[in-house]
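Visitor: what's the 3D shape of this:
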Amino acid sequence: MTVEPKITPELVAKHGLTPDEYERIKSILKREPNFTELGIFSVMWSEHCSYKNSRKELRKFPTTGDRVLVKAGEENAGVIDIGDGWAIAFKMESHNHPSAVEPFQGAATGVGGIIRDIFTMGARPVFSLNSLRFGPITGDSPNVKTNRRLFAGVVSGISHYGNCIGIPTIGGEVYFDESYDGNPLVNVFNLGILKHEQIARGAAKGVGNPVFYVGAETGRDGLAGAAFASRDLTEESKEDRPAVQVGDPFREKLLLEACLELLATDAVAGIQDMGAAGLTCSTCETASRGGTGVEIDLAKVPQRETGMTPYETMLSESQERMLIIVKKGHEKTVCDIFAKWDLPYAEVGVVKDDGMMRVLNHGQVVAEIPARQLADEAPLYDREAKAGATPPQLDLAKLAEGDNHAALLSLLAHPSIASKNWVYRQYDHTVRAGTVVVPGSDSAVFLVREANKLLAATSDCNGLYCALDPRQGARIAIAEGARNLACAGAMPLAVTDNLNFGNPHKPENFWQLRESVEGLAEGCRAFDVPVTGGNVSLYNESPAGAIDPTPTVGMVGIIEEERHVTSSYFKAAGDAIILIGGFGDELGASHYLKVVHGQKIGPVPKLDFARERATHDALRALIKSRFVKSAHDLSEGGLAVALAESTLAHPNPPPQPLGATIEINAPGLRVDQLLFNETQGRIVITAKPTDVGPILLLLEMRGIPAHRIGTVGGDMFKVTANGAHVGWSIAELRTAWYDSIANAMNA
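Guide: Modelled structure (predicted):
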């Protein structure tokens, strides 16, 4: 018989609980907790599960709207109406800490977890995105080899899980910066489709209803993973490999189909994924949501390892498992379906009326905790917030203007800007035959055949902006997401987010979190998009320091008709090139400064929400009038990079290159300032020459500056800026842009 360790202050601290929190636990229980109960409180009151350091800030987000069917925080994912009785469930989650320790399994199980969040809602998952951050994979950084290993492992893990389960990964983003050395960010997004009446709930309803465990057997992998994700990464974190889960996408595919088949019957009263905190979270959360209690016996739980203790069984985060509250009398339905899909299942407990989460082992009580106080009443903190030192600001007079020909090649070759084909070629984006705009454009576009709806999706965040001005950086993340959707012809519907920050106990880090949340909230209100849910990932720090604040935004939009779908790359020689939004002049916080001059300095570009929204509305009007052949937003690298990408990004390059001849005149601006500034709210479109007049007239009537700046065609990208001439062959641009990441990974 296993002897449980004695509860000591040292053991309490090792579980990530403060003395005050331990006293609160004793007050709730009216006694000392045993070892299993201590572990249960440890994971449920971790930041990862309780958001105890961030929940008060998250209340600032707008979460309601005419299309909202399930609000943020109510269930595993929010649900948005898309018309004709159809709805979408989508969410973004992180698996940062596990991926830093074991990149393949960390990323793979992150994908598996977000997929379960979606089909737990009763939705069929139809596509995924991801947003990734790593330290440099080029240059002379001492961590280059480690960063390449992490990058390769994460991409391989994502592709393995998504490809095997048959859900396409159709878009995303990847950035590289020194701040992510040793602490990569792996944010994964999934979206599913369902009818309104198919929405499933995660509440333990119906006293006397049986509780079923279904899916993979429980093992010792992922032990206390939620607590592991709620502390800083250190040199000793490699010892936390047992906290990293191991995924089986083939088992998850069976689980997905079995659960959706079961949800189509009248047998289910409630369903909950066993994600972070495993059995602990699923039992106490379903009981809390239902206002009931749940009693389970661990002796009935399918296990793949012998001799597991109650502590291990309750805290295991083994993957591909679900807890289902079954309507009494429908037990055979559950057994028949899961036997058909060759999945383990067991009736492990019952819904009670006492509000307790009661855990038995062979009939003996090993944990007994009030469910609501465990799941919903973790201590909430107001952390000290303090702005750090004012970042250095650009003095343009002291910035030497270098070789603009070389500068563009350097920008295109930088892994943050270079083609991500090395990544997305590993993903199956064609499975389900719904991908309309393939990876590499501003937004992914997917035809959901079940509902005959065209959805666009994007993930966005410029960590450099957020490091220099977190509120403005977050505002821009929302604006860029909406701009990317507009470039695809889509109207934004809603937002999910993944807030990645350092240790919240450090006032500068918490100030970054607070400012970012307020910036995101401002942006969501400006574009009238509710937040449907998301994730907070704190303690993203390595011994070298905290990451740049990275409040990643996942935004989904809808396109009314297939003829409105627009992609970013040039379509035909002779097309006119039009710049919407003006020439701009803001070089601060630009990738040009970072890549070419080695400076991460401000100021961050300004943002006018009203003008931005007017620009998006005007672009959609032009697209609906069938004037626009391509549309590409200006972001990292400014005008020169956007134009170069438009010449290069065609997924099936035509026999003859589609270069461009550009002429721009903006007296008083330097050439590098014209080419590489990142002033917001700008878009490059192409159109037939005969349509230029109506386009410029419509934009003028709406008060939006626009200029015809060139023509598509030829095997050169030639620019005349304020009388200065600079040119590149399409071949040299493609070599710099297309092969950069592959060359780095093969070095």
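
Visitor: C-alpha from now on. contacts and neighbour counts both.
Guide: Noted.

Visitor: Just the strands from the stretch 551-700 of the chain, written as ranges.
Guide: Secondary structure of the stretch 551-700 of the chain (DSSP state E, counting those that start in this stretch): strands at 576-580, 630-633, 658-664, 683-687.

Visitor: Which of those sits closest to Lys60?
Guide: strand 630-633 (28.7 Å; CA to CA).

Visitor: Tell me, how many residues neighbour Val12?
Guide: The number of residues packed near Val12 is 18, by other CA atoms under 10 Å.

Visitor: and the nearest residue to Ala418 once chain neighbours are set aside, what is it in contact with?
Guide: Distances taken as CA to CA, 6 or more residues apart in numbering put Trp737 closest to Ala418, at 4.7 Å, once the chain neighbours are dropped. Contact analysis of Trp737 by CA atoms under 8 Å, 6 or more residues apart in numbering lists 409, 412-414, 417-419.

Visitor: among these, which ones are buried?
Guide: Neighbour counting with 16 or more other CA atoms under 10 Å marks 409, 412-414, 417-419 as buried within these.

Visitor: and which of those is nearest to Ala666?
Guide: Ala666 lies nearest to Leu409 out of the buried ones among the contacts of Trp737, by CA to CA, at 23.1 Å.

Visitor: That closest one contacts Thr735, correct?
Guide: No: the pair Leu409 and Thr735 does not pass the contact test of CA atoms under 8 Å, sitting 9.2 Å apart.

Visitor: sorry, back to before: please convert the contacts of Trp737 to TSV, extending it with distance to Pro549 and secondary structure.
Guide: Shown next, in TSV, are these (distance: CA to CA, whole Å; DSSP: H, G, I helix; E, B strand; the rest coil):
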residue	distance to Pro549	secondary structure
Leu409	28	helix
Leu412	24	helix
Ala413	24	helix
His414	21	coil
Ile417	19	coil
Ala418	22	coil
Ser419	24	coil
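
Visitor: Here is the second sequence; please produce its structure so I can put it next to the first one:
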Amino acid sequence: MLPAEDLKLVVEKLGRQPNELEQSIFLNLWSEHCSYRSSWPLLKNFKTTGENVIIGPGDDAAVVKFDDEYVLSIAMESHNHPSYIDPYSGAATGVGGIVRDVISMGTPPVAVLAPFYLGPLDSEKNRWIFDNILQGSADYSETIKVAGIRGESYFDERYNGNPLVNVVCVGLGKKENIMTSISKTAGNRFVLFGSKTGRDGLGGAAFASADMSEDDSPARETIPSGNAELEKRVIDATLEIIEKKLVESCRDLGASGLSGASIEMAEKGGFGFHLIADNVPLMFDNLNINEIMLSETQERMLAEIKPENMGTVMEIMKKHDVPAADVGCLTEGGIFKVEYKGKIEAELPVDFVVSGVPKREMPSKAPEARSEVLISKKPELPADMKACVLTMLSSYNLASRKSVWEKYAKTTLPAVCGESGGDAGIIKVTDKKGVAMTCGCEPAVGLLDPYTGAVMTVIENAMNIAVKGATGLCLADNLNFGNPNKPEQYWYLKQSVLGLSDAAKKLNIPVVGGNVSLYNESAEFDTAILPTPAIGVLGIVSFEKPVPSSFFKETEETVFLIGTTQAELGGSEYYRVANMENAGKVPTVPENYDKIIEAIAKACATGDVTSAHDIARGGLAKALASMLTDVGAEVDLTALGIDRTDDLLFSESPARAILTVKSTDKIADIMKGIPCVAIGKTVKGGDLKIKTGNEELTFTKAEIDDASASIEKAMKIGYKYE
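Guide: So this is what the prediction gives:
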């Protein structure tokens, strides 16, 4: 049950021993997953406000202004531990949970984005996990008619035994329908609606705050399972009662189940809560009070309703075929009471349950081997550079995601106007404007230098929308790390948060929400995950001028390279493939990266840029190869002044992009003071020719496509693992 230190604190506050249910409530609500007990001191570094921020961190989702009529909501969560035990259900319920976070704010969901981090696909089990994660996410999204618009998949051995399934959801709604979870008035009733309560995910918050071990992980049948058809009805019912102004406050039931939702809603308004557990609709007659209060059964919502509106709300629930029940009311005095079978089973002060958890920064130190991490050696220059490039393009981290995208992004709504596989997904809101969105992380750099890795994560995502002519509107994060009780792991978390915070401030992007997923370590493989501070970023894009494509579209255009290329490959995919991830120097972040991103966004918003692609993992070689269509390119990189071809092609220096234009005058004017070099032209035929100081390389489109199909080839091998 409760750790001794926490139990002592609870006994002192209550003046008595807590019973089993009360201990379970504290155990779950005081877990890292719910209370951020070791991460909150770090999260305070984030700038969470801005002129467009309407609701920042602390509610189910954040809400930001789109224009005078519309608002956007964004939430980001993880479903890591469940997705290792049951990847299909874990991923599906991850989508369902984050969607409910968005609808509880009164904003219909319009898109989900999914960054996944897994072990390599050479493993049969990893192929099984990956396939089922994709299928679970796609099936759920398709059923509820929410577009899977963007994602990331990154592969590394240190995710064996602990895959990361992160999900971002974006909602779009009217300003007048904004809802919060702040309770309003004593005497108001609370309606629990959605799925009947079962034993799913019991103790899930506590489970998510512990290391992964196959010996003590829950059985697959206790992992929450989703019902997407019911979720669709819950979405419709929730939005209807909100639009009809029948709801005072609302939130979904996630971690800690009914206990977490009811206590936190009461505390936000400064009230107590009298909960009648007998009224909770149950899947099974023999559930005990702990199971009723702490189950994490999916597809459930809790709404505060004025007594005079209860009849109308119940009629709407019946119309949508959504089970619903009156489970209690707000009270004065700030006490949470659970009544069951005529007996008070729990009686706790809500402010202490929510805010009494000890929050403190943990000891941190750089890993002992830190002085040996960044050794200066370089690999031998490959004798056959063309073969090397093709080998790199076949790396799972650089290979084409076309087959992945086709499985994940099943649902395409009329409002989706981004390109499959492009730098950013785009949703149309009005005829003149839309929202660009992206997600991802830089784990390999973060292992060597977590601060720089986090800064590059923000830069990379900001660049993804800049090449669509957009600047950052807001950012949500999902901080995936190891055990915070280990000083080295806490150091990675601390340095990463500082990097995210500093970069977001420099780019004037408020951090409006997120999630912390710690204890991502595998006893099975004796590993901790790479530091993985994944983020999702939104920006507003204009349709008044053509939005640049991520791919070559027109021949005889000038190809520009924006930004500075450094011969620094520490943390690069090139060194990872060469088993030299400790070699080299991590990329130098240019001091003026904010100005570079601003200039790229400005140029791409002019309508004069036909194609634009940011340069990130895999460097110039990957970026150029990714842009090929039936239009190719001939480029000359000798002017960059880098001697070694591998440094030139595979450097992952941040804040760089490729732009193609018909007329160079306007771009040259916008790029004054920004590194900008014309490196070649687009040509017919889809081939790629690269001239360096030492050699000329020629690739056909067919050669590049074949090398880039490694993920598709791996997944075709299949798996027998069950």
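
Visitor: among the strands of the stretch 551-700 of structure 1, which is nearest Lys26 of structure 1?
Guide: Closest approach to Lys26 of structure 1 among the strands of the stretch 551-700 of structure 1 (CA to CA): strand 630-633, 55.7 Å.

Visitor: how far apart are that closest one and its match in structure 2?
Guide: On superposition with structure 2, the mean distance recorded for strand 630-633 of structure 1 (mean CA distance after the TM-score superposition for structure 1) is 0.6 Å.

Visitor: what span of structure 2 lines up against that strand?
Guide: The alignment of strand 630-633 of structure 1 onto structure 2 (TM-score structural alignment) spans residues 611-614.

Visitor: what does stretch 481-500 of structure 1 give?
Guide: Going by TM-score structural alignment: stretch 481-500 of structure 1 matches residues 461-480.

Visitor: for stretch 154-172 of structure 1, which positions count as buried?
Guide: Those would be 154-163, 165-172, for stretch 154-172 of structure 1 by 16+ other CA under 10 Å.

Visitor: where exactly do the helices run in the stretch 251-400 of structure 2?
Guide: 257-269, 289-294, 310-319, 350-355, 370-373, 385-393 (DSSP state H, counting those that start in this stretch).

Visitor: nearest to Thr645 of structure 2, of those helices?
Guide: The nearest among the helices of the stretch 251-400 of structure 2, by CA to CA, is helix 385-393 at 7.9 Å.

Visitor: Average separation of the helix or strand just after the closest one from the aligned part of structure 1, please.
Guide: Scanning forward in sequence from helix 385-393 of structure 2 by DSSP states H and E, the next helix or strand is helix 402-408. Here the mean offset of helix 402-408 of structure 2 against structure 1 after fitting is 1.6 Å, by mean CA distance after the TM-score superposition for structure 1.

Visitor: Mind listing residues that contact helix 402-408 of structure 2?
Guide: Contacts to helix 402-408 of structure 2, defined as CA under 8 Å, 6+ apart, come from residues 134-135, 137-138, 148, 420-421, 711-712.

Visitor: Can you check which part of structure 1 it sits on?
Guide: Taking TM-score structural alignment, helix 402-408 of structure 2 hits residues 421-427 over in structure 1.

Visitor: what comes up buried for the matching stretch?
Guide: For stretch 421-427 of structure 1, the buried set under the neighbour-count rule, 16+ other CA under 10 Å, comprises 421-424, 427.

Visitor: and what of stretch 241-255 of structure 2?
Guide: Within stretch 241-255 of structure 2, the residues that count as buried by 16+ other CA under 10 Å are 241-243, 246-255.

Visitor: What residue in structure 1 is paired with Arg644 of structure 2?
Guide: Mapped onto structure 1 by TM-score structural alignment, Arg644 of structure 2 lines up with Arg670.

Visitor: Name all residues that make contact with its match.
Guide: Arg670 of structure 1 makes contact with no residue under the criterion CA under 8 Å, 6+ apart.

Visitor: just to revisit the earlier point, export the buried residues of stretch 421-427 of structure 1 as a markdown table, with columns for distance to Gln245 of structure 1.
Guide: Below are these laid out as a markdown table (distance: CA to CA, whole Å):
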| residue | distance to Gln245 of structure 1 |
| --- | --- |
| Asn421 | 28 |
| Trp422 | 26 |
| Val423 | 23 |
| Tyr424 | 24 |
| Tyr427 | 22 |
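
Visitor: and which of those is nearest to Ala204 of structure 1?
Guide: Tyr427 (37.5 Å).

Visitor: Please name the spatially closest residue to Leu254 of structure 1 (chain neighbours excluded).
Guide: Trp341 (6.1 Å).

Visitor: And Leu118 of structure 2, what's its match in structure 1?
Guide: With TM-score structural alignment as the criterion, Leu118 of structure 2 lines up with Phe134 in structure 1.

Visitor: Oops, could you answer that again for Gly90 of structure 2 instead?
Guide: Per TM-score structural alignment, the equivalent position to Gly90 of structure 2 in structure 1 is Gly106.

Visitor: Also Ser550 of structure 2?
Guide: Per TM-score structural alignment, Ser550 of structure 2 is aligned with Ser568.

Visitor: can you pull out the helices in the stretch 501-650 of structure 2?
Guide: Using DSSP H, counting those that start in this stretch, helices in the stretch 501-650 of structure 2 cover 573-577, 593-604, 619-626, 645-650.

Visitor: Out of those helices, which gets nearest to Ile235 of structure 2?
Guide: Nearest to Ile235 of structure 2 among the helices of the stretch 501-650 of structure 2 is helix 593-604; the distance by CA to CA comes to 35.5 Å.

Visitor: helices and strands around that closest one, which ones?
Guide: helix 450-466, helix 665-670 (3 or more CA pairs under 8 Å, 6 or more residues apart in numbering; DSSP states H and E).

Visitor: Deepest-packed of those, please.
Guide: Scoring these by mean neighbour count under mean count of other CA atoms under 10 Å gives helix 450-466 as the most buried, with a mean of 28.

Visitor: Superposed on structure 1, what's the mean shift for that helix?
Guide: Helix 450-466 of structure 2 sits 0.6 Å off on average (mean CA distance after the TM-score superposition for structure 1).
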